[in-house]
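> curious how this folds, go ahead:
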Amino acid sequence: MTGASRHYVLAAGGTGGHLLPAFALATELERRGHHVALITDSRGAEIPGKPDFMPAHVIPAGRFGKNPLSWFKGIKAVLEGRRMALRLFESFEPSAVVGFGGYPSLPTILAATSAGVPTVVHEQNAVLGRVNRLFARRVDAIATAYPEVERLDAKHREKVHLVGNPVRAGVLSLRDEPFPPLGEDGLLRVLVTGGSQGARVLSEIVPDGLSMLPPALRQRLQVIQQCRAEDLETVRERYRTHGIPAELATYFEDMAARLADAHLFIGRAGASTIAELTAVGRPAILIPLPIATDDHQAANARELAKSGGARMIRQERFTAKELAKQIKALADNPQGLANAAHAAWNCGRPKAVEDLADLVESFGGVDMMDVIRVGGNNARRASQGAPVGQALRRPQRQRAARETAK
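The predicted model follows:
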């Protein structure tokens, strides 16, 4: 622990991509002796993995669709969520509020900035999300998972801190384990997932793509694939027809163990997926979700693909023939996969949760600023005693601002 115990509020929307980094940060802050509360929406409250010590406060977050007639309802919900967040701040008195994106971050960060509470936003993707874009000018710090983030205005560069994307402890513990041995005649284990709900395109393309590999390679395959419930039997029959051993399920509880055994990953390019692949060091064939906001999954995949740790196939070009071609290019020899695994490993940022916690701890504390262990210019500025980002607000200013906000 670095200093006295403090209170922090984390705000995250109702998807695993937003919640899992928040859970990881909460665990690290609690380990350092701090108290942490979560603000989320009704969907977020159902996401598994929330630490038992962290209370969850569900607020109305508001949604803004394409129909302007729905905006009044969304604005009303945001204002109510802001009021609820302010009431929590009165009793909990957070030293800082951290937003991870998603609808609940909007009223929470709005409340924090109006109440004078220091604010940090964490962007998991390689494109700055809508809520984080909205508050980029007003927050005290912007933590990023990638060295290059699209839609991030250059004028906010001074408050940007590259920390990475926190991953689950069970996955991070695999970082120092070697890549699974792969002899010329050994099993080639392929892990296929399409996010929390699965992806139908993977169920339709992957079995046929694997069947088009050269016989010597195809006979070594052992597949583990996540599918939608309605696709399970169809996919099982396809693998049976092709003579490829495959274990199928709608959800795998032991995903960390599956990733540890895998020689090759095939799936989407969500932020958490990329973070885990690079934490462990696993080569991948990535098919970005084409309808992802601002095409952020393609942006997520670029760093890993450029390094040689992955191949990216756009969904419109994702055919069985193209998949087989890319797998063959990676797996023609054991060293090819091992080299790709090492390239992926080099893209990992295993200190992400520690660096993010250091950044968060630097706000709202005592007069002496804690050192922030992050890379780039910010690390040099901190080591030289220069301020990082905007000046820190002190607790007295927070309380005065809260009184004004009332």
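> please count neighbours and contacts with C-alpha atoms only from this point.
Noted.
> for residue 203, which non-adjacent residue is closest in space?
Sequence neighbours aside, residue 235 is the residue nearest to residue 203 in space, at 6.1 Å (criterion: CA to CA, 6 or more residues apart in numbering).
> cool, and residue 350?
Leaving aside its sequence neighbours, residue 350 sits nearest to residue 279 (CA to CA, 6+ apart; 6.1 Å).
> please, which helix or strand holds that neighbour?
helix 271-280 (DSSP states H and E).
> quick one: the helix or strand just after that helix to chain centroid distance?
Downstream of helix 271-280, the first helix or strand assigned by DSSP H and E is strand 284-286. Here strand 284-286 is found 17 Å from its chain centre; the criterion is CA atoms, centre = their mean, to the nearest Å.
> swap in stretch 103-123?
19 Å.
> quick one on the thing from earlier: same for the helix holding residue 279, what does it pack against?
Helices and strands touching helix 271-280, by 3 or more CA pairs under 8 Å, 6 or more residues apart in numbering; DSSP states H and E, are helix 169-172, helix 296-307, helix 334-346.
> name the helices or strands packed onto the longest one?
Going back to what we said before, that points to helix 334-346. Under the contact definition 3+ CA pairs under 8 Å, 6+ apart, helix 334-346 sits against helix 271-280, helix 296-307, helix 320-331.
> ok, residue 345 touching residue 282?
Yes - counting by CA atoms under 8 Å, residue 345 touches residue 282, with 7.1 Å between them.
> sequence B follows; please return its structure for comparison with A:
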Amino acid sequence: MNFVLAAGGTGGHMIPAHALAVELKSRGHGVLLITDERGARFPGIFENVPVHILPAGRLGGGPVGWIKALGAVARGRAQAKRLYGEHRPDAVVGFGGYPAFPSLLAASALRIPTVLHEQNAVLGRVNRLLAAEAEAIGTAYDQVDRLKPKYGAKTVLVGNPVRIEIAKLGELPFPPFDEFAPLKILITGGSQGATVLGQVVPEGLGMLEASLRRRLQVVQQCRPEDIEGVRGRYAELGIPAELTTYIEDMAEKLADAHLFIGRAGASTIAELSAAGRPAILIPFAAATDDHQTANAREMTKAGGARTIQQASFTAEVLARQIEAMAADPIALNNAAARALSVGRPHAARDLADLVERIGNGLAPVEVGAGLTPRVRVGAPAGGVPA
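Presented below is the predicted three-dimensional model:
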């Protein structure tokens, strides 16, 4: 079979699309990627996969912006239709983001089946626009806000695909940790970094009680413009820290970590829960529909994470939360097990099963081992109606 994957250019869209591509290719299927300029430059993924860049406007910017965006969408749709005419896929899989929009519109126009994958716990704007036409919607969470109840019959919980090397971490023991072992902390702010983490985390680590502070080993991702300032602050505090602007060997860093501190992006949550790593999560306050707070909900409720809203994210609050999780080794080990309990390390397999079914003209049920199409849908209590 042949499949087209359409994804926006951010890591949150590209990484699960890549994981699905690897799984589909391992089954002997052909895969083609449609994305934007950013996605085509994303390092280390989609090797040996044909990549097509199509125009796609971002809706916004007032009347002039809308006109430009609609023109770009129309051009992208026309190009996608020509592409499908030359190489007709069995299904087109959309991972959200505006670059996926024209590709999916073209597929619907040509009656090619479409599957949507939603990485976040709030259905994204593009997926909301396309949900009615899709044959199936795969979700990463069992509760998805702004997903209309009428789509429940074609909605399947599959999880958010992660890279194979990270999925395998959940099969290994949690790194040994007791009252004498180093406390290894990994800090990231998503693919672009987060200045607030560089401002708050070193100060918070410096406020830890001595029994924890003297055992710290830190790896932190920083924005390029922040890294030297953060490096200097760690040196002043006497805390050993490895700083970088981009973590290429995420699986290796995550394998060593006892505790994660960072944003609650979809891929981050999927990787933490698949690997079984406890976390302190600081959702990005400006995320669309506050979806990062929703992403953190499941892992926090299970006891595998603690969530601090950015407005309350101070050095003292962070220090007390770290002590609550790590001062007792048993508590930290239990939090790791609870994080693992909500992980879905077989998401790539289950999403591939769903995509194959749709490509074969079958209903979106009986996907994966024991999965059902039941997903709680609708707006959160007190939120915006779906």
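> please enumerate the shared neighbours of residue 345 and residue 282 of the first structure.
Common neighbours of residue 345 of the first structure and residue 282, using CA atoms under 8 Å, 6 or more residues apart in numbering, are residue 309.
> pick out whichever of these two has more residues nearby.
Taking neighbours as other CA atoms under 10 Å, residue 345 of the first structure and residue 282 compare with residue 282 leading, 29 against 24.
> nearest spatial neighbour of the counterpart of the more buried one in the second structure, skipping sequence neighbours?
When the second structure is aligned by TM-score structural alignment, the residue opposite residue 282 of the first structure is residue 277. In this structure, residue 277 of the second structure finds its nearest non-sequential neighbour in residue 336, 5.0 Å apart by CA to CA, 6+ apart.
> what residue of the first structure matches up with that neighbour?
The equivalent of residue 336 of the second structure in the first structure is residue 341 (alignment by TM-score structural alignment).
> how close does its match sit to residue 364 of the first structure?
Residue 341 of the first structure sits 41 Å away from residue 364 of the first structure, going by CA to CA, to the nearest Å.
> same question for residue 134 of the first structure.
23 Å.
> with distance to residue 260 of the first structure added, can I get the helices and strands packed on helix 271-280 of the first structure in JSON lines?
Converted to JSON lines, these look like this (distance: least, CA to CA, whole Å):
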{"stretch": "helix 169-172", "distance to residue 260 of the first structure": "8"}
{"stretch": "helix 296-307", "distance to residue 260 of the first structure": "19"}
{"stretch": "helix 334-346", "distance to residue 260 of the first structure": "12"}
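> tell me which of those lies nearest to residue 325 of the first structure.
Nearest of those to residue 325 of the first structure, taken as CA to CA: helix 334-346 at 14.1 Å.
> quick one: distance of that closest one to the chain centre.
Taking CA atoms, centre = their mean, one finds helix 334-346 of the first structure lying 22 Å from the centre of the chain it belongs to.
> and the strands in the stretch 1-150 of the first structure, which stretches?
Counting by DSSP state E, counting those that start in this stretch, the stretch 1-150 of the first structure has strands at residues 7-11, 35-40, 56-58, 96-99, 119-123, 141-144.
> let's have the ones you listed in JSON lines, adding mean neighbour count.
What follows is the strands of the stretch 1-150 of the first structure, written out as JSON lines (neighbours: other CA atoms under 10 Å):
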{"stretch": "strand 7-11", "mean neighbour count": "26"}
{"stretch": "strand 35-40", "mean neighbour count": "23"}
{"stretch": "strand 56-58", "mean neighbour count": "18"}
{"stretch": "strand 96-99", "mean neighbour count": "27"}
{"stretch": "strand 119-123", "mean neighbour count": "27"}
{"stretch": "strand 141-144", "mean neighbour count": "26"}
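> make CSV out of those strands and add distance to residue 271 of the first structure.
Output for those, formatted as CSV (distance: least, CA to CA, whole Å):
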stretch, distance to residue 271 of the first structure
strand 7-11, 18
strand 35-40, 19
strand 56-58, 23
strand 96-99, 16
strand 119-123, 9
strand 141-144, 11
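> tell me how far the equivalent of residue 96 of the second structure over in the first structure lies from residue 150 of the first structure.
Correspondence of residue 96 of the second structure to the first structure, assessed by TM-score structural alignment: residue 101. Distance, residue 101 of the first structure to residue 150 of the first structure, using CA to CA: 15 Å.
> so if I had to pick from the two, which one is more boxed in?
The residue with more neighbours, out of residue 101 of the first structure and residue 150, is residue 101; 27 against 14, by other CA under 10 Å.
> shouldn't that one be in contact with residue 13?
Yes - with contacts counted by CA under 8 Å, residue 101 of the first structure reaches residue 13, the gap being 6.1 Å.
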